[in-house]
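*Asks:* Test case, fold it:
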Amino acid sequence: MPVIYPVCAHFIYFLIPGSIDDCLCTFPSVTVLLTATTMPMLEIATNVPKEKVTPDVLTTLSKMVAEMLGKSESYCMVRVVPDQLMTFGGTTEPCAVTLFCSLGKIGVEENKTYAAKLFPYLEKTLGIPTDRMYIKFKDLKTSEIGYKGTTFHEILGR
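*Replies:* Sure, this is the predicted structure:
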């Protein structure tokens, strides 16, 4: 179980080595800090070097997330954690584990659409083959995300 450290309106998960999230599959040699401050959120842990993660990659991913979900980009967060010690299939070739969270708009058919857009983009820009990456989709409850000193449950009234 991850230890949660509150920081103002944000919460930071310190994830146990070997996992990216308590609800995600186990990956060897991965220790990642994730911050969840706004919605939606795309977080990518990868062994790709940070030089490949350009500002253009980040801003393009942010626009993609907003467009795919039909949400304002002003609420989108994208975080790429490069240079991780990771293996996939027994090798250290480029690989990644991704967490894609949103308040709503996550489901069986939607996730297929998101995967169809994210996998090719990450392969093209970061050089991560589509068969060396997992994406965990998570539909969060409004009470699970803090923002501006409260939660989205209070902000949205549900």
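
*Asks:* From here on, just use CA atoms for contacts and neighbour counts.
*Replies:* Noted.

*Asks:* Show me what counts as buried in the lengthiest helix in the chain.
*Replies:* Ranked by residue count and defined by DSSP state H, the top helix of the chain is helix 108-126. Going by neighbour count (16 or more other C-alpha atoms under 10 Å), the buried part of helix 108-126 is Asn111, Tyr114, Ala115, Leu118, Phe119, Tyr121, Leu122, Glu123, Leu126.

*Asks:* Alongside the first, I'd like the structure of this one:
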Amino acid sequence: MPTLRLLTNATVAPETRPELLASASKRVAELLGKPESYVLVILEAGADLLFGGNDEPAAYVELKSIGLPESRTAEFARALCGWLGDALKIDPQRVYIEFSSPPRHLFGWNNATF
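*Replies:* As a prediction, the model looks like this:
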């Protein structure tokens, strides 16, 4: 159930979206050591974002995963900011990331919960 939600005001051309989504999915699976078949990536490009009083490229990211290791969130932040810098040219100082590890009984899938 690893889920990455990316909201950004950066321009993402329609023809580059599949590659960006695939890259994000692979990155999340590698970071968390979970099968990519469970990873969900949500891209909301072209969002209205104002960060630090200006509209330069910025991003808000949510990374959710059952059992997300809190001791590794700094490592995940570096990896995700690096990926956003490479993929969308977003400065790490213009990225907020929210990490969460929902309890198994509060996340549903396939007619049940985890």
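
*Asks:* picking up where we left off before, possible to save the buried residues of helix 108-126 of the first structure as a markdown table with distance to Val78 of the first structure?
*Replies:* Converted to a markdown table, those look like this (distance: C-alpha to C-alpha, whole Å):
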| residue | distance to Val78 of the first structure |
| --- | --- |
| Asn111 | 17 |
| Tyr114 | 15 |
| Ala115 | 16 |
| Leu118 | 13 |
| Phe119 | 15 |
| Tyr121 | 14 |
| Leu122 | 13 |
| Glu123 | 17 |
| Leu126 | 15 |
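
*Asks:* which one among those residues gets closest to Leu140 of the first structure?
*Replies:* Looking at these and their distance to Leu140 of the first structure, the nearest is Asn111, at 14.2 Å (C-alpha to C-alpha).

*Asks:* how about the helices in the first structure?
*Replies:* 55-69, 108-126, 152-156.

*Asks:* Just give me how far the longest helix of the first structure sits from the chain centre.
*Replies:* 13 Å (C-alpha atoms, centre = their mean, to the nearest Å).

*Asks:* Then stretch 79-98 of the second structure?
*Replies:* 10 Å.

*Asks:* Could you point out the residues of the first structure onto which that stretch aligns?
*Replies:* Aligned using TM-score structural alignment, stretch 79-98 of the second structure spans residues 117-136 in the first structure.

*Asks:* can you tell me which residues contact the corresponding residue of the second structure for Leu69 of the first structure?
*Replies:* By TM-score structural alignment, Leu69 of the first structure lines up with Leu32 in the second structure. Contacts here follow C-alpha atoms under 8 Å, 6 or more residues apart in numbering; on that basis Leu32 of the second structure touches Leu68.
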